[in-house]
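Visitor: Sequence plus the predicted model coming up.
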Amino acid sequence: MPPAEPPPPADAARTPPGRPDEPARRGLGRSFTNVFTANISSSLADGIARVAAPLLAARLTDDPLLIAGIAAVAMLPWLFFAIPSGVLLDRIDRRHAMSIANGTRTLLAVTLLTLFATGTLTIWWLYAVIFAYGALETLYDGAIRAVVPAIVRRADLPRANSRIEAGELVVQNFLAVPVTSALFAVAVVIPLGIGALSYAVAGVLAFFLPAAAAGAHRTHRARRRRSDDAPTAASDAPSSDDAGTPVLPSVRATFAHQLTDGFRFIMSHPMLRPLWFLSILIALFFSAAIATDVLFVLDRLDVPEQWFGVFMLSGAVGGIVGAVVVSPLKVRFGAGPVMAAANFVGPVALVVMGFFPTIPVAVVCFAVSFGSTSVWNVLVMSLRQAAIPGYLLGRVHGTWRTLLWGTMPLGSLLGGLLARIDLTTPLLVAGGLTVVVAAAGYRFLHGLPNPEDVAEHALPTR
């Protein structure tokens, strides 16, 4: 049984405003431009925070364990808050969620700037701010992913998600990293101030999104409130989605009950369940393969430390190229075949790099691997957005991310243990295991539909 929740009217969950038979437009519309711009601004602030946090930590302490703890503290909120944030997103206006998340992060950035400027910043205060940043990121990230399918058509989801993916990569890798590093050396308050302003801009832009971005759950409740008549027997009967699949009637559910809605939906869905398990295994082994890439690059490839950031831009370039080509590839070959190929090519590149640890080979393999990951991310997100009813997007996204991202620290630990044997061992062993998983899931992935053809698979079978 799927989770009990007030369903939206027919088609409201997945069809953005406009006539169903209206031909696809060339552009993605002003609403998407608004979302894209807000996400660019928020991504710039995120990138500044990720660079500034360890630099600030290095000024506050010489303890390598405390400095390394910054990365762990940044990811920890996903284990605790991803699912509750998803439940919240399926209850409130998602535009307000974006504004609240970035408005609060603006205040946190100002607080961090003030603590530093007054000389009262300690490593523990820094930990607290970074943890709060991460908790609010679970809310914002879920909101931005849930808003996109409400304002673009299913056929345009890969194109929309590829632009978001490419924008984040460009801003965080090619703008935030060098700008923050350069300005940090001049005056710490400058990048911190830019980060606070960027969060504020993103929060304000959310107010200008159309009503559809609020979420199908809000649209349904608003219509019920405007109705002058009490619910009739007909209104309590199951409605249908655009594929004729019945949707359960409205049933009030407690917050605690809704915490498991995402898990129950995924587990009962014939497409999402195997895709989730496959994604978790891939994430586990992939994170193990790249866990010690910094040591591999510096010690095995003998890249000078000052050139490490430039060298790793090869991965960022590959990711951007992947985000650019994913939509044309999907149109030419179909989402399933492209996902199957990307999921196989990426880990193969890691294994090749392990067998031939030279700088030219590593540059190409990093680009191919991260490019394949970008293609995979865009298409997986697009399929999820098309398959999940709008009123469940927050909960399912939170559940998906909790276990998926929760395995990554375990993968990093596995990679660290393998690296004690040799710095190429994580690439060969963990990369090889990723290839095995990719080969095992190749047939399933190859048969996946395009996002616009997912309507008939949208809800689990009863």
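Guide: On my side now, so go ahead.

Visitor: switch to C-alpha atoms for all contacts and neighbour counts from now on
Guide: Will do.

Visitor: Would you mind listing the outside residues contacting stretch 159-173?
Guide: In this structure, residues lying in contact with stretch 159-173 by Cα atoms under 8 Å, 6 or more residues apart in numbering are 28, 32, 36, 39-40, 43-44, 46-48, 148, 152, 313, 316, 319-320, 323-324, 326-327, 374, 378, 381-382.

Visitor: In the helix or strand containing residue 180, which residues are buried?
Guide: For residue 180, the element it lies in under DSSP states H and E is helix 177-186. Residues of helix 177-186 classed as buried: 177-178, 180-181, 184 (neighbour count, 16 or more other Cα atoms under 10 Å).

Visitor: helix or strand right after that helix?
Guide: Going down the chain from helix 177-186, the next helix or strand is helix 189-205, by DSSP H and E.

Visitor: how near is residue 43 to residue 175?
Guide: Residue 43 sits 10 Å away from residue 175, going by Cα to Cα, to the nearest Å.

Visitor: These two: which is more packed in?
Guide: The neighbour comparison of residue 43 against residue 175 (other Cα atoms under 10 Å) goes to residue 43, with 24 against 14.

Visitor: excluding its backbone neighbours, what's nearest that one?
Guide: In this structure, residue 43 finds its nearest non-sequential neighbour in residue 168, 5.8 Å apart by Cα to Cα, 6 or more residues apart in numbering.

Visitor: which helices and strands sit right next to the helix ranked longest in the chain?
Guide: As far as residue count goes, and with DSSP state H defining each element, the longest helix of the chain is helix 30-60. Helices and strands in packing contact with helix 30-60 are listed as helix 64-75, helix 123-151, helix 157-169, helix 177-186, helix 189-205; criterion 3 or more Cα pairs under 8 Å, 6 or more residues apart in numbering; DSSP states H and E.

Visitor: hold the first one in mind and look at this next one:
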Amino acid sequence: MLRVLFPRALFGADFARLWTAAAVANLGDGITMAAGPLLVASITTDPAAVAGAVFAQQLPWLLFALLSGAWADRLDRRRLVVTVNLVRAAALAALVAAVAGDAVTVPLIYAVFFVLGTGETLADTAASAFVPALVPADQLPTANAWLGATFTVLNQFAAKPLGAWLFVVAAAAPFGVNALSFAASAALVAGIGSLPATRPRPRTSLRADIAEGLRWLWQHRLLRALAVTMAFGNVVFCAAFAIFVLYAFERLGLGQLGYGVLLTAFAVGGLAGTVAAPPLLRTVSATVLLRTGLVVEAALHATLALTRTPWVAAAMIVVFSVHAAVWGTVVTTLRQRSVPGPIYGRVSSVYSLLELGGAALGSLLGGLLARAYGITATFWTAAAAMAVILLLAWRPLATATPVFRRPAGGDG
């Protein structure tokens, strides 16, 4: 029982520190994800302005993802994560002071969220190489499921209603909690002793480093297909969900706390998905899981466009979140098994550029689309687009199962 309940018993003390650092950061980050839109909505009801806060945090993935990947492969990854988390804590402390002093503005919120997003491009890219460095290849699916479950329980389940409640109690409180969480995460990552230092490489230009990562990903048929699929999928998903707080208020008739509770539907499904992912991967082909997930995404947007009933929306979100957790476990494990360690940061950054860059563009387009045609137009557009994406991705996803079942190393 102990081995089931505690990551230290499963994977060792250093993975337990990494898991705890992720848990603390996920709790704080989820609180800000819930409170951020509420803060903007307390200043303006303009859909484009609300979506702009999401876009400000995602824009750095478009601007800096490739550079961040190159630096993550050049610098000591542990020190990089620690430094970035401390900078993010300082940025949030500045926002806390502004909110508490009744001096907060939309441009200031955008600026702080831009700093958070910039730090995310560096920290997430560097930290993505930690798990395969700490965990044997045959335990990667379980380790990824552990981290996924932690993200779900804390970032989506506990943090969302907590963030909404903290905002109601004191508008500055959720951002202060997030600042403390980044500081604590930095201290925990600093204590991980068995992470290998980044090996010195022949001095090359950043341009050459970035080109190597681009070339490797583009030559890997499956990872290329997954990255392109998620790029377009995230454009339409984030176009719809960038204004989700307004959808909850105006379409479903919920208030601030109701919105926070609705967000826990993502956590319920996500937790179920992370628990189910390892046994599913032992019994169902990766190809079937990925294809089914795209069907679920199209159904999610169509359902939200049609319904005005909160429990119907919540039920569909639960189903979607099961898919998202399973998809994330499959794709993360595929990437960890396939990408060589020395270029992992650069390849991951290219993947993130496509995936999260698509999310940034979607957040920007979603606010404009909702302003011009109404909130439900974003969901109808997303449903139609996901149907097209499903048809185009159907055949490339056939290669997922054999690659997933190969030993670490995969094909290059």
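Guide: Right, received. Where do you want to start? The shown structure was predicted, so the numbers you read here are calculated from the model rather than taken from an experiment.

Visitor: Let me see the TM-score of these two.
Guide: In this superposition the chains share a TM-score of 0.84, using TM-score structural alignment, normalised by the length of the second structure; 402 aligned residues with a Cα RMSD of 3.2 Å.

Visitor: For residue 264 of the first structure, the count of nearby residues, please.
Guide: Look at residue 264 of the first structure: counted by other Cα under 10 Å, it has 17 neighbours.

Visitor: What residue in the second structure is paired with it?
Guide: Residue 264 of the first structure maps onto residue 215 in the second structure, with residues paired by TM-score structural alignment.

Visitor: what's the answer for residue 340 of the first structure, then?
Guide: Under the alignment defined by TM-score structural alignment, residue 340 of the first structure is paired with residue 291 of the second structure.

Visitor: cool, and residue 76 of the first structure?
Guide: With TM-score structural alignment as the criterion, residue 76 of the first structure lines up with residue 59 in the second structure.

Visitor: Please say which position in the second structure residue 87 of the first structure maps to.
Guide: Under the alignment (TM-score structural alignment), residue 87 of the first structure pairs with residue 70 in the second structure.

Visitor: Skipping its backbone neighbours, what lies nearest that match in space?
Guide: Spatial nearest neighbour of residue 70 of the second structure, chain neighbours left out: residue 346 (5.4 Å); criterion: Cα to Cα, 6+ apart.

Visitor: Let me know the closest of the buried residues of helix 177-186 of the first structure to residue 459 of the first structure.
Guide: When the buried residues of helix 177-186 of the first structure are compared for distance to residue 459 of the first structure (Cα to Cα), residue 177 wins out at 41.7 Å.

Visitor: Quick check: closest non-adjacent residue to the closest one.
Guide: Using Cα to Cα, 6+ apart and skipping residues adjacent in sequence, the residue nearest residue 177 of the first structure is residue 51, 6.3 Å away.

Visitor: For that neighbour, which residues are in contact?
Guide: 176-177, 180-181.

Visitor: Save the residues you listed as CSV, and put in distance to residue 210 of the first structure too.
Guide: Listed next are those as CSV, based on distance: Cα to Cα, whole Å:
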residue, distance to residue 210 of the first structure
176, 29
177, 33
180, 34
181, 37
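
Visitor: related to what we said a few turns ago, and the helix holding residue 180 of the first structure, what does it pack onto?
Guide: Helix 177-186 of the first structure makes packing contacts with helix 30-60, helix 189-205 when contacts are defined by 3+ Cα pairs under 8 Å, 6+ apart.

Visitor: so how far is the longest one off the chain centroid?
Guide: Here helix 30-60 of the first structure is found 14 Å from its chain centre; the criterion is Cα atoms, centre = their mean, to the nearest Å.

Visitor: now swap in stretch 298-305 of the second structure and tell me
Guide: Stretch 298-305 of the second structure has its C-alpha centroid displaced from the chain centroid by 21 Å (Cα atoms, centre = their mean).

Visitor: Equivalent analysis for stretch 335-344 of the first structure, please.
Guide: 19 Å.

Visitor: same deal with stretch 239-252 of the second structure?
Guide: Averaged over its C-alpha atoms, stretch 239-252 of the second structure has a centre that lies 19 Å from its chain's centre (Cα atoms, centre = their mean).

Visitor: ditto for stretch 377-390 of the second structure
Guide: Centre to centre, stretch against its chain (Cα atoms, centre = their mean), the figure for stretch 377-390 of the second structure is 21 Å.

Visitor: before we move on, what about stretch 119-133 of the second structure?
Guide: On the basis of Cα atoms, centre = their mean, stretch 119-133 of the second structure is displaced by 12 Å from the centre of the chain it belongs to.

Visitor: ditto for stretch 71-84 of the second structure
Guide: Between the mean C-alpha location of stretch 71-84 of the second structure and the chain-wide mean there is a distance of 19 Å, by Cα atoms, centre = their mean.

Visitor: Pull the residues that contact it.
Guide: By Cα under 8 Å, 6+ apart, the list of residues contacting stretch 71-84 of the second structure from outside reads 119-120, 122-127, 185-187, 189-190, 195, 197-201, 342-346.

Visitor: ok, back up a step: test my guess that the match of residue 76 of the first structure contacts residue 360.
Guide: Yes. With contact taken as Cα atoms under 8 Å, residue 59 of the second structure and residue 360 are classed as touching, separated by 5.5 Å.

Visitor: ok, the two, which is more surrounded?
Guide: Counting neighbours by other Cα under 10 Å for residue 59 of the second structure and for residue 360 shows that residue 360 has the greater number, 30 against 25.
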